[in-house]
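>>> How does the following fold in three dimensions:
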Amino acid sequence: MSERVDLWNNGNLVQDIFLGEIKVPVKVLRNDSFQAWYLLQPRENGNKSSKTDDLGSLRLNICYTEDCVLPSEYYTSLRNLLLKSSDVQPISASAAYILSEVCRDKYDAVLPLVRLLLHHQKLVPFVAAVAELDLKDTQEANTIFRGNSLATRCVDEMMKIVGKHYLKVTLKPVIDEICESPKPCEIDPIKLKEGDNVEINMENLRYYVDKVFREIVRSSISCPTLMCDVFYSLRHLAAKRFPNDPHVQYSAVSSFVFLRFFAVAVVSPHTFHLRPHHPDAQTSRTLTLISKAIQTLGSWGSLNKTKLSSFKETFMCEFFKTFQEDTFTESVKKFLDDVSSTESKEPSGVSEPVHLKEGEMYKRAQGRTRIGKKNFKKRWFCLTSREFTYHKQQDKEPIFTIPIKNILAVEKLDESSFNKKNMFQVLHGEKPLYIQANNCVEASEWIEALCRVTRCNQKRLSFYHPSAFLNGNWLCCKATAESTEGCARCTADVPADTQIEIDGDRETERIYSLFTINRSKLQKLEEACGSIAVYQGPRKEPDDYSNFTIEDSVATFHTLQQIIDIVEKLNESHEKYQKKRSSSAKYGSEENPIVGKVS
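Below you'll find the model as predicted:
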């Protein structure tokens, strides 16, 4: 197993140039620090490359940090303190916010924090709380969520984690076309080469922009539930902050989904795993121009004559004169409505129900309390963007209809319920609808399709019963009341291929390490809170804590004391655990390796 390192020449006036690559075996990283020279190799993607001798060499200095993750119970106090952050008033006094304050690089704090909150379904309320704090300092609606605050970084990281599959199904086909069958798209007169036709290039660019834009505005049905929930919160917070601006609720969402998500993925497809390598110079330039266009098209209300004069490049201004059509702004508005609504809606630009899936499966009669073969009937099922129905036969009138907005959850059903495989359940407020697919692939496809179309339903369940209610009790938890809340957390609120594997203890350990590294800043912040509490008068000289956000010194001081106390206890636990492991583990084992060379 090895890691690949690419070396590029990044110039301000020219496109990035590939210089060579190396592969480093992972086993060399066992040392705390590793230094060595490697000969640069040509890129392994079938492209014509220089001879190995012509590429030069690269010296690597690789350092890494190893975290020792303790058993889960050691992290209970720190985990609970972090997870209740969204409930702390003000949010700046919470443990999660303080973590971002004391870390020099906010990214170090954001990544483990977002993953931990995602793992425990606490990210949406936290993002809403820090976004509201962000909006207090936003004076102009047109600058909303444009900076690198804790709120914007959390949303950025969330989109990268949960939006991978969304990007793949939306952009990868068109990005592949652009990279594999490139057309000249340069429209900057200064960069045109001899023989280039600017009119043809503009037509090529317009073709690509139209295609990418069309794929994006038609993709709302694939947008992950979590992204929709976050966008909904941001939209309403923005409307509350700027009640007299009718467009701000759209720009609050477009600043993320267009500017920070789709536009970034277009210009750097390799970083989002849409392409295996950095594109060549011409393709990279084409993607840059497309990305600029997508950013502008996604900025709700920006396509008007008064705004065109604000373009820095005259050639882009001329290009966008061809986009003065209401259909573009209306398409953006409908798309943003779809991905930030509380209820499922039709895909953008569609007035009639969209047919999504149909097929023959078996259903169990609803309300039956006993097991029996006669209770299962073959039926024709049909899913549209508005309703889920089943019929006696294809093309017959539906026997039963469930409006999409009424579906509360779609989950697998334990095989033990009816001694049948490939079963799933649709929960919709009445009796659960139990369905048996013909095979496991078909079952997964139906669950995914139903989950996608119901992803924005406001009353989605958080818990469900994995087994059926039969003979007076739930088979899974033995509860005797049919109305008892589910005993298992819902797992299918996003498609199976977007499920995230997160080790909560690993992320909590990383956060503990960050608090430990920044212990001196915790103490400075603690001193600052004490100083504010004691002396409330005006200050003539700058304070040491002027870079900290302290809205409530008492609440912040209290949280800091909790953090420091928890960190000290974890330090002791680490020392004891390491000593215990070293003394009990056999010398030479993985837990207690031999240090030094064997003579």
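
>>> alpha carbons only for contacts and neighbour counts from here, please
Noted.

>>> Let me know how buried residue 227 is, in neighbour terms.
20 (other Cα atoms under 10 Å).

>>> Could you also give me the structure for this next sequence, so I can compare it with the first?
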Amino acid sequence: MAKRSSLFIRIVEGKNLPAKDITGSSDPYCIVKVDNEPIIRTATVWKTLCPFWGEEYQVHLPPTFHAVAFYIMDEDALSRDDVIGKVCLTRDTLAAHPKGFSGWAHLTEVDPDEEVQGEIHLRLEVVPGTPAGRLRCSVLEARDLAPKDRNGASDPFVRVRYNGRTQETSIVKKSCYPRWNETFEFDLEEGAAGSLCVEAWDWDLVSRNDFLGKVVFNVQRLWAAQQEEGWFRLQPDQSKSRRGEGSLGSLQLEVRLRDETVLPSGCYQPLVQLLCREVKLGTQGPGKLIPLIEETTSTECRQEVATNLLKLFLGQGLAKDFLDLLFQLELGRTSEANTLFRSNSLASKSMESFLKVVGMRYLHGVLGPIIDRVFEEKKYVELDPSKVEVKDVGCSGLHRPQTEAEVLEQSAQTLRIHLGALLSALSRSVRACPAVVRATFRQLFRRVRERFPGAQHEAVQNVGNMDTPASRAKEAWMEPLQPTVRQGVAQLKDFITKLVDIEEKEELDLQRTLSLQAPPVKEGPLFIHRTKGKGPLMSSFKKLHFSLTTEALSFAKTPGSKKSALIKLANIRAAEKVEEKSFGSSHVMQVIYEDDAGKPQTVYLQCKCVNELNQWLSALRKVSISNPGLLGSYHPGVFRGDKWSCCHQKDKSDLGCDKTRSRVTLQEWNDPLDHDLEAQLICRHLLGVEAALREKHRELSAGTEAGSVHTGPGEAPEDALAQLLQVLQDLQEAHRSGPASLPPSEPHRPGPLQT
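The predicted structure is shown next:
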């Protein structure tokens, strides 16, 4: 068994934010942190106190994470960005909302004494003696402390307090990964009463010391245990009063935590085989399990179930057969061709998921360059006269503010150019469309033609209702785009016709050709840091175009030039972030690997933003997850001169002062299918509707006993349903009896202990 946790996050909008700029407005964006680790940054919404983002993300995490926090920031061009406020949701809070947290949350003040992070390694012992013995506290080391100084580090020391006495460790300069190995002793009170407080602080020469976190121990518990050792998570000081709720505005969020215990692959084989058999037999199948699943699935979770089924059958090579079965079911209950896929059916939801999962890479390749160009140009566009802001446009070539009419005309022209480019690119991309999409569309076309032979041309509906009298009357100011829209509708109808007109042999040849072309997992420009002498130089880097495939991480001078392999995929041992102070940037990652001679090497790559950094880390971690010899720890700094910049150790081969985060990844559209997880999600859903399935089985069995005769091939429908119920019962029993395996602890350090 394996435990997996994931977070679905939707950052919707903010309202009533305080003004941070002299203009009386703000330029807000949101940073998402999981256990103080920045994972996501939204776009900046300029000049508003009520921003709308509507951005969605999914993050895979270890089951041991503690909290997710949303920081609303105000972007400043000339100074450090201002913190407006935050919303923090603990793991316990999310676990208490099985359907997810959804709604508005008040922003709270960001108190430096609460912005703590990291863990401290302690050994606590009770030493027998008179009259009550002695309490010995060994402060060994700490990791991932909050950087409080401008150099991106801290000068930490530890203060240990018990029974009115205080003792302190030495100060470790410029490190968030200090090692002390110092021991303190205290005389115990009679009866071992009171508490032991261990506090971490950042020393400052001029200003007051900064609080880094604390751990409090019950001495009576220590007396009973006699000895405890481990990594303890630093806790904030929450004794201060807060500002009034709502004074910093609110944030609308949707956050859903999902914990799954995934069984070994073999456990799911009976379920997968049973569902695959039903799909292969189609509407003639004995059990008709797919219609039963649709019948017992509520509207609110139908999209999720459709996506899980679609991914499962994609992994089995049966996506086309699955969709064809749904097409037939949909057509059987549809009376008019132009109402197909308009309902909230399993067919419509599965088709939507199919196009997203299979067609997203195709759309990125065809439309991506045009959309990137739109964003790069950053042209002001507004067709609604009631919303035109002339001041946002600047001056025309005559050095005077543009009139409203000029703004509207320029906006219409810009939109015509962009819309025309998008439609033309799509209409020319028939051969780039994935073969499985073309085959599925052709099969749908055939089924529709069989069901509605006299309305075959009506089956190609108006594209998005863009060219109807109702749409023109609703928003009259869209009229300037109508010629382009009408031309686009004709282009798309021609595109769909060509899409379904491919010959079978031609499709097979195309599919074979495409299967030989392994598309990159991720690619794009990065800065590579060069090394010289005993360590990397602070400002020595070069911009290159990198490409990550299932074989290697390669680079080239330009996207079109010949690539040179940098790292073989099988040789990667870890992909992690680098401390900001190492290169003066918080967007640097390191890839630790072995060269052909088996020697450990490290390459440092700089990204342009936190999103790009986490996307690359996620991609590297996912493609190397099965590599042997993955590291459990690493150095977040660099080895410069004669020591590591993070923990100041002088041994270059030291195992590392921080734990790796290989299980933290982002869910993306081009992720490989996880067959076991999809089977588990389907299993979980079916167990949730097991009562309805059993009731259906009783109805079918009663019908057979009353004299109904089964004339189809194979066993009766109730027999297939009985098999499904038995499979679900076996899976439920496997979950109850099998021990869940937690993430392995680091081999060279004690595992974390809960205080």
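
>>> TM-score for the pair, please.
Laid over one another, the chains give 0.54 as their TM-score (TM-score structural alignment, normalised by the length of structure 1), with 385 aligned residues with a Cα RMSD of 4.6 Å.

>>> show me the contacts for residue 263 of structure 2.
With contacts defined as Cα atoms under 8 Å, 6 or more residues apart in numbering, the neighbours of residue 263 of structure 2 are 1, 2, 676, 680, 734, 735.

>>> Just these: which are in strands?
residue 2 (DSSP state E).

>>> how about residue 360 of structure 1, secondary structure?
strand (DSSP: H, G, I helix; E, B strand; the rest coil).

>>> Which of the helices or strands spans the closest residue to it other than its chain neighbours?
Excluding its sequence neighbours, the residue lying closest to residue 360 of structure 1 (Cα to Cα, 6 or more residues apart in numbering) is residue 380, at 4.5 Å. Element membership for residue 380 of structure 1 (DSSP states H and E) is strand 376-384.

>>> next one: residue 211 of structure 2
Element membership for residue 211 of structure 2 (DSSP H and E) is strand 210-218.

>>> and the contacts of residue 263 of structure 2 as CSV, adding neighbour count and distance to residue 308 of structure 2?
Output for the contacts of residue 263 of structure 2, formatted as CSV (neighbours: other Cα atoms under 10 Å; distance: Cα to Cα, whole Å):
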residue, neighbour count, distance to residue 308 of structure 2
1, 16, 20
2, 13, 19
676, 19, 11
680, 21, 9
734, 14, 21
735, 14, 20
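
>>> Could I get the contacts of residue 263 of structure 2 in JSON lines, plus columns for distance to residue 445 of structure 2?
Formatted as JSON lines, these follow (distance: Cα to Cα, whole Å):
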{"residue": "1", "distance to residue 445 of structure 2": "43"}
{"residue": "2", "distance to residue 445 of structure 2": "43"}
{"residue": "676", "distance to residue 445 of structure 2": "33"}
{"residue": "680", "distance to residue 445 of structure 2": "33"}
{"residue": "734", "distance to residue 445 of structure 2": "43"}
{"residue": "735", "distance to residue 445 of structure 2": "43"}
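
>>> Check the contacts of residue 263 of structure 2 against residue 37 of structure 2 and report the nearest one.
When the contacts of residue 263 of structure 2 are ranked by distance to residue 37 of structure 2 (Cα to Cα), residue 2 comes first, at 23.8 Å.

>>> can you give me the helices for the stretch 651-755 of structure 2?
675-688, 690-705, 717-737 (DSSP state H, counting those that start in this stretch).

>>> And the residue nearest to residue 360 of structure 1, how far from residue 357 of structure 1?
11 Å (Cα to Cα, to the nearest Å).

>>> ok, those two, which is more surrounded?
Between residue 380 of structure 1 and residue 357, counting by other Cα under 10 Å, residue 380 is the more crowded of the two (20 against 15).

>>> wait, doesn't the more buried one sit right on residue 363?
No - if you go by Cα atoms under 8 Å, residue 380 of structure 1 and residue 363 don't touch, sitting 9.6 Å apart.

>>> hey, which of the helices of the stretch 651-755 of structure 2 is tucked in deepest?
Comparing those by mean neighbour count (mean count of other Cα atoms under 10 Å), helix 675-688 ranks first with a mean of 19.

>>> Where in structure 1 does that helix align, residue-wise?
With TM-score structural alignment applied, helix 675-688 of structure 2 matches the range 504-517 in structure 1.

>>> for stretch 308-315 of structure 2, same thing?
Going by TM-score structural alignment, stretch 308-315 of structure 2 lines up with residues 112-119 of structure 1.

>>> That stretch vs structure 2, mean deviation?
With mean Cα distance after the TM-score superposition for structure 1, stretch 112-119 of structure 1 departs from structure 2 by a mean of 1.0 Å once superposed.

>>> Mind naming the longest helix for structure 2?
For structure 2, the longest helix by residue count, based on DSSP state H, is helix 346-377.

>>> Comparing that one with structure 1, how large is the average distance?
Helix 346-377 of structure 2 sits 1.4 Å off on average (mean Cα distance after the TM-score superposition for structure 1).

>>> Tell me the buried residues in that helix?
346-351, 353-354, 356-359, 361-363, 366-367, 370 (16 or more other Cα atoms under 10 Å).

>>> quick revisit: can you add distance to residue 390 of structure 2 and give the helices of the stretch 651-755 of structure 2 back as a markdown table?
Below are the helices of the stretch 651-755 of structure 2 laid out as a markdown table (distance: least, Cα to Cα, whole Å):
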| stretch | distance to residue 390 of structure 2 |
| --- | --- |
| helix 675-688 | 52 |
| helix 690-705 | 60 |
| helix 717-737 | 63 |
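
>>> Of these, which is nearest residue 218 of structure 2?
Comparing the helices of the stretch 651-755 of structure 2 by Cα to Cα, helix 717-737 comes nearest, at 34.9 Å.

>>> mean per-residue distance, the closest one to structure 1?
Looks like 2.2 Å for helix 717-737 of structure 2 (mean Cα distance after the TM-score superposition for structure 1).

>>> which strands and helices sit next to that helix?
On a contact count with 3 or more Cα pairs under 8 Å, 6 or more residues apart in numbering; DSSP states H and E, helix 717-737 of structure 2 meets helix 265-281, helix 675-688, helix 690-705.

>>> can you list contacts of the last one?
Helix 690-705 of structure 2 is touched from outside by 292, 296, 710, 717, 718, 721, 722, 725, with contacts defined as Cα under 8 Å, 6+ apart.

>>> Can you check what angle separates that helix from helix 717-737?
150 degrees (axes from the mean of the first three to the mean of the last three Cα atoms, to 10 degrees).
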